[in-house]
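> Below: sequence and its predicted model.
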Amino acid sequence: MRTTRMYGLSHIDNAQRNRQVLLSLVWEQGEISRKKLAVLSGLSIATTKRIVEDLLYEKIVIETGSHKSKRGRRTQLLSLNPEFGFFLGVNLHQNAIALTAISLAGKPIYEEISPHNGKEKDDVIENIKLTIRRALDTIQHETVSPLLGIGVGVPGLIDTRQGLVLFCPGLPGWESVYLAAELQKEFSTDILIDDNSRCMALAERLYGQGKELNNFLFVCIDEGVGGGIFIDGKLYRGKHGIAGELGHILIKENGPRCRCGSIGCLEALVSKQAILNSARVLIASDAFSSLKKVIDINGDLTLEAIYQEAKAGDKLSNIIINTAGEYLGVALADFVNIFDPGVVILGGEVVTAFQEFMYEEVVRTTKLKSMNPIFSRTVIKRSNFSNDSGSLGAAAMIIGHYLGDNILNI
């Protein structure tokens, strides 16, 4: 008679999982007692105390104070040790590099944005290294805490398992670049690479509008268009780790050519450069738009200028914003129908610049084009991040790797 062997967690795997569960709870709570840790984790008091003693010995966790229990006894509180070490998050843009450092407790301790010319791959990589070196010099001048890991967000197709940039349309020569291995030649620490839109989704999950949400869709409208999909508390990556390329669905037959090579992609219609290119064409044929004067005075056009003129009542500026919002709404209707995310979070430079004008058109069109039983149960929000959240998300990615991905599922 055949018997089926039951495969489960080994003793070592189970111990590691329990440790990660407790660390994620300390992360979430900020300060927490041993008793509450046991209650929230479902572990026994004895197991909880044993793991906590190990964490205290390793100095990952420290005792930070006490509070009175219901019986009047003083109970020691635990928190993550901010001096244990720090993590760096890097977000690569077409013309800039953003960096954020966070402590083990998840608090930002350093931020920087520096330009790069984006012309030569090797020069850009050297600029990334230079930015990291500068951050390390500054941080380690003020603390003895060690670097525990580096996360890097890159705008393109990423093989996260190999730290490999497969394709990065906004940066010339960025095809089949083993970026993690290249950085590890100089920085001997754990290094993770991912698409920067997914990094931004991680930032939303831990620090922003996605906090405490297990299901949501994040859409970034920036230099490109991408996103991150959280399903049951987990960031969905797909079989090959490259899910979330939301910008490359067909929106307009015979539309403009996209950087990916296709025609009529969402990215070719609503990305920052796509909007500015379209706006310049429209301005050239509209002698009465106040945007023509803006270009005459400033010599160029910005998203912020379009928003300000729309706010002042310029008809063409409103058309530009509403058209972009309509295209995005058509795409969101498909995403909402397919994923039923419950919450959609919009972020990126374009969404930030166009504020409520674009948001209102996106909501209107999404409602019009999606199935009402699904849309009626969906909330569309704007991200609260005004600065670069990709670097914060990249740092969160590496701290999740260090503490265990439980921190994303709290």
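That came in fine, so what should we check first?
> hey, let's count contacts and neighbours off CA atoms from now on
Noted.
> Surely L213 is in contact with G233?
Yes - the pair L213 and G233 passes the contact test of CA atoms under 8 Å, sitting 7.2 Å apart.
> quick one: which helix or strand includes the residue lying closest to A98 once chain neighbours are set aside?
Leaving aside its sequence neighbours, A98 sits nearest to I113 (CA to CA, 6 or more residues apart in numbering; 4.3 Å). Element membership for I113, per DSSP states H and E: strand 108-115.
> what's the residue nearest to A98 in contact with, if anything?
By CA atoms under 8 Å, 6 or more residues apart in numbering, the residues touching I113 are A96, I97, A98, L99.
> cool, T131 as well?
Neighbour list for T131: I97, L99, S114 [criterion: CA under 8 Å, 6+ apart].
> Which helix or strand lies directly C-terminal to the strand holding I113?
Next along from strand 108-115, by DSSP H and E: helix 121-142.
> buried ones in that next one?
Buried positions in helix 121-142, judged by neighbour count with 16 or more other CA atoms under 10 Å: K121, V124, I125, N127, I128, K129, T131, I132, A135, L136, I139.
> Pick the one among these closest to E83.
I139 (11.7 Å; CA to CA).
> Point to the residue nearest the middle of this structure.
Centroid check for the chain by CA atoms, centre = their mean gives M200 as the closest residue, at 1.3 Å.
> For the stretch 151-300 of the chain, just list every one of the helices.
With DSSP state H, counting those that start in this stretch as the criterion, the stretch 151-300 of the chain has helices at 179-184, 196-207, 267-270, 272-284, 290-298.
> same thing with the stretch 301-410 of the chain?
Taking DSSP H, counting those that start in this stretch to define them, one finds helices in the stretch 301-410 of the chain at 303-311, 315-339, 349-369, 372-375, 390-403.
> Quick one, which of the ones you listed gets closest to T189.
Closest among those, once you apply CA to CA, is helix 390-403, at 10.6 Å.
> burial of E253, as a residue count?
For E253, the tally of surrounding residues (other CA atoms under 10 Å) stands at 9.
> got another, please set it beside the one above:
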Amino acid sequence: MDVINEVRVKNTIKVLDLIMRHGEISRVDLAREMDLTKTTISDIVSNLIEEGFVREKRRVTSGLGRPQTMIEMIPEVLYVVGIGVMRDRIEACVVNSQGTILKQSSRILNDNANGQDIFDNLFSLIDEIKTFVNINAISVGIPGPLDVENGIVKKPPKFPDFENINLTKILSEKYNVDVWIENDSDVAAFGEKWYGNGRQLDDFIYLFVDKGIGAGIIKDGNIYHGKNGYAGEIGHLLLPVKDEFKYLEDICGIDVVIQKANENSSGKEMTIQEIGRKYISGDKEISDLIDEMERYIGIALVSIIHMFGITDIFVGGKAVYLGDKFLSNVKAFVERYLFYKHEISIRFSNLGDSAMSMGAAVNGIRKYLANEIFIERR
């Protein structure tokens, strides 16, 4: 593809992205947001209408001048399944090309789930959704490290029997559709960007605190991957603990917190929900344990804020069960140690466990459309 055609493809993909984000938008507003001429935008939109991706919706009068025709995605163009694979559950949803969520479902994984259990539940979810609508693509968020380009799950920590699995190949051969994989925290951040409280933000960090810990980084409205796709692997931040070094998720992972909380417990094993209730009510032993967790999470956030200069942070995963007290203490720690004192925002995601599957679905829409446009214009 020559340089001119490459620019046209990139501009076309960006136009589709803006139409999806706004729901509906005029040619005038597209030209303004992209800093392109009205003629260029009109040519792109005309081609997209001809190819069946978008349609003219309605005319809107805004003050003086001619009414503007709004452009929207055609919802029936494609249906994408978004999957979020976590260590204790799998979440799924299906969306149309406008990003509207049509159906959601989930499966619980037991503590001893192996690779076959994960695949059985994954197939079950996709099969369930396929009875509802004919799907065009599948997009999966799953713990890394990943080889995203080749669709390979390498060797995620705390994920037994899931080493060097070509997940893209397995799913594409079984369902005969396009398949993409992406880091779990990255697509959760993308879910926050499209459906959550991050919609009005171009830059923020989504901190996923569960058995694993990761950070999805949204920079200029898009996922920031870094050169090898490992940006945001904050769970593997190396920290000194007494006379040794440990990874952050081996100190503060929810499974580690549960294990420590139950070491001195003589009764029934506590869940993270019960630990959260005791912490909020002021239980001394539990408070000491969570205080340590807050300190290490705070250290990690200070580091990532200093590296990226991003001051809006959303927290997801099972850390939500620790409540606002946890967030308040983490924020106080971060503010105390920031090199440059400025306003920061740390709040819980409002999407719960669905952030990952929702973000994966939208990521799949973008990749599918980009692929179609590239093939069409090549």
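Great, that's in hand. Treat the numbers as computed from the prediction; the structure is a model and nothing was measured.
> follow-up on the earlier one: deepest in the core, which of the helices of the stretch 301-410 of structure 1 is it.
Highest mean neighbour count of these: helix 390-403, a mean of 27 (counted as mean count of other CA atoms under 10 Å).
> Contacts for it next, please.
Outside helix 390-403 of structure 1, the residues that reach it (CA under 8 Å, 6+ apart) are 20, 23-24, 87-91, 98-102, 104, 106, 148-153, 190-192, 194, 196-204, 206, 406-408.
> redo that, cut-off 6 Å
Identification of contacts with helix 390-403 of structure 1 by CA atoms under 6 Å, 6 or more residues apart in numbering yields 87-91, 99-100, 151-153, 196, 199-200, 202-203.
> ditto for stretch 5-14 of structure 2
Contacts for stretch 5-14 of structure 2 (CA under 6 Å, 6+ apart): A370.
> ok, now how distant is H401 of structure 1 from I150 of structure 1?
Applying CA to CA, to the nearest Å, the value for H401 of structure 1 to I150 of structure 1 is 10 Å.
> which stretch among the helices of the stretch 301-410 of structure 1 comes nearest K185 of structure 1?
Of all the helices of the stretch 301-410 of structure 1, it is helix 390-403 that lies closest to K185 of structure 1, at 18.1 Å by CA to CA.
> quick one: which of the helices of the stretch 151-300 of structure 1 is nearest E53 of structure 1?
Ranking the helices of the stretch 151-300 of structure 1 by proximity to E53 of structure 1 (CA to CA) places helix 196-207 first, at 27.0 Å.
> what's the mean gap between the closest one and the aligned bit of structure 2?
Compared with structure 2 after the fit, helix 196-207 of structure 1 shows a mean deviation of 1.5 Å (mean CA distance after the TM-score superposition for structure 1).
> and that helix, which stretch of structure 2?
Aligned using TM-score structural alignment, helix 196-207 of structure 1 spans residues 184-195 in structure 2.
> which parts of that stretch are buried?
D184, S185, D186, V187, A188, A189, F190, G191, E192, K193, W194, Y195.
> Please tell me how far the closest residue to the residue nearest to the centre of structure 1 other than its chain neighbours sits from A312 of structure 1.
Residue nearest to M200 of structure 1 in three dimensions, not counting chain neighbours: G390, with 4.5 Å by CA to CA, 6+ apart. For G390 of structure 1, the distance to A312 of structure 1 equals 32 Å [CA to CA].
> likewise G299 of structure 1?
Taking CA to CA, one finds G299 of structure 1 at 20 Å from A312 of structure 1.
> the more surrounded of the two?
A312 (12 against 9).
> Quick one: map the more buried one onto structure 2.
A312 of structure 1 maps onto S281 in structure 2, by TM-score structural alignment.
> G163 of structure 1 too?
G163 of structure 1 maps onto G151 in structure 2, by TM-score structural alignment.
> Number of residues surrounding its match?
20.
> That one and I170 touch, don't they?
No - at 9.6 Å, G151 of structure 2 and I170 do not qualify as touching, with contact defined as CA atoms under 6 Å.
> Find residues that contact each of those two.
With CA under 6 Å, 6+ apart, G151 of structure 2 and I170 have no common neighbours.
> What's the match for L80 of structure 1 in structure 2?
Match for L80 of structure 1 (TM-score structural alignment): M73.
> Next, count neighbours for that match.
24.
> Just give me which of the contacts of T131 of structure 1 are shared by structure 2.
Listed in the original numbering, the contacts of T131 of structure 1 still in contact in structure 2 are L99, S114 (both residues aligned by TM-score structural alignment, their matches' CA atoms under 8 Å).
> which one of the contacts of T131 of structure 1 has the most neighbours?
In terms of neighbours by other CA under 10 Å, the contacts of T131 of structure 1 top out with L99 at 27 neighbours.
> Now check structure 2 for the residue matching that residue.
Per TM-score structural alignment, L99 of structure 1 is aligned with A92.
> Helix or strand: which one has that match?
Element membership of A92 of structure 2, judged by DSSP H and E, is strand 89-96.
> hang on, the earlier thing: any idea how far the nearest residue to the match of L80 of structure 1 once chain neighbours are set aside is from P143 of structure 2?
Sequence neighbours aside, V54 is the residue nearest to M73 of structure 2 in space, at 4.3 Å (criterion: CA to CA, 6+ apart). V54 of structure 2 sits 34 Å away from P143 of structure 2, going by CA to CA.
> These two - which one has more neighbours?
Taking neighbours as other CA under 10 Å, V54 of structure 2 and P143 compare with P143 leading, 26 against 23.
> Just confirm the more buried one contacts D184, I think it does.
Yes - at 5.1 Å, P143 of structure 2 counts as touching D184 under the criterion of CA under 6 Å.
> okay, now the nearest residue to E192 of structure 2 once chain neighbours are set aside: neighbour count?
What sits nearest to E192 of structure 2 in space, not counting adjacent residues and going by CA to CA, 6+ apart, is G198, at 5.3 Å. Neighbours of G198 of structure 2 under the rule other CA under 10 Å: 24.
> who's in contact with L167 of structure 2?
Residues near L167 of structure 2 by CA under 6 Å, 6+ apart: G151, I152.
> returning to what we had before: my guess is the match of L80 of structure 1 contacts E56, does it?
No - M73 of structure 2 is not in contact with E56 according to CA under 6 Å; the separation is 8.9 Å.
> per the alignment, Y110 of structure 1 corresponds to what in structure 2?
Applying TM-score structural alignment, one finds that Y110 of structure 1 aligns to K103 in structure 2.
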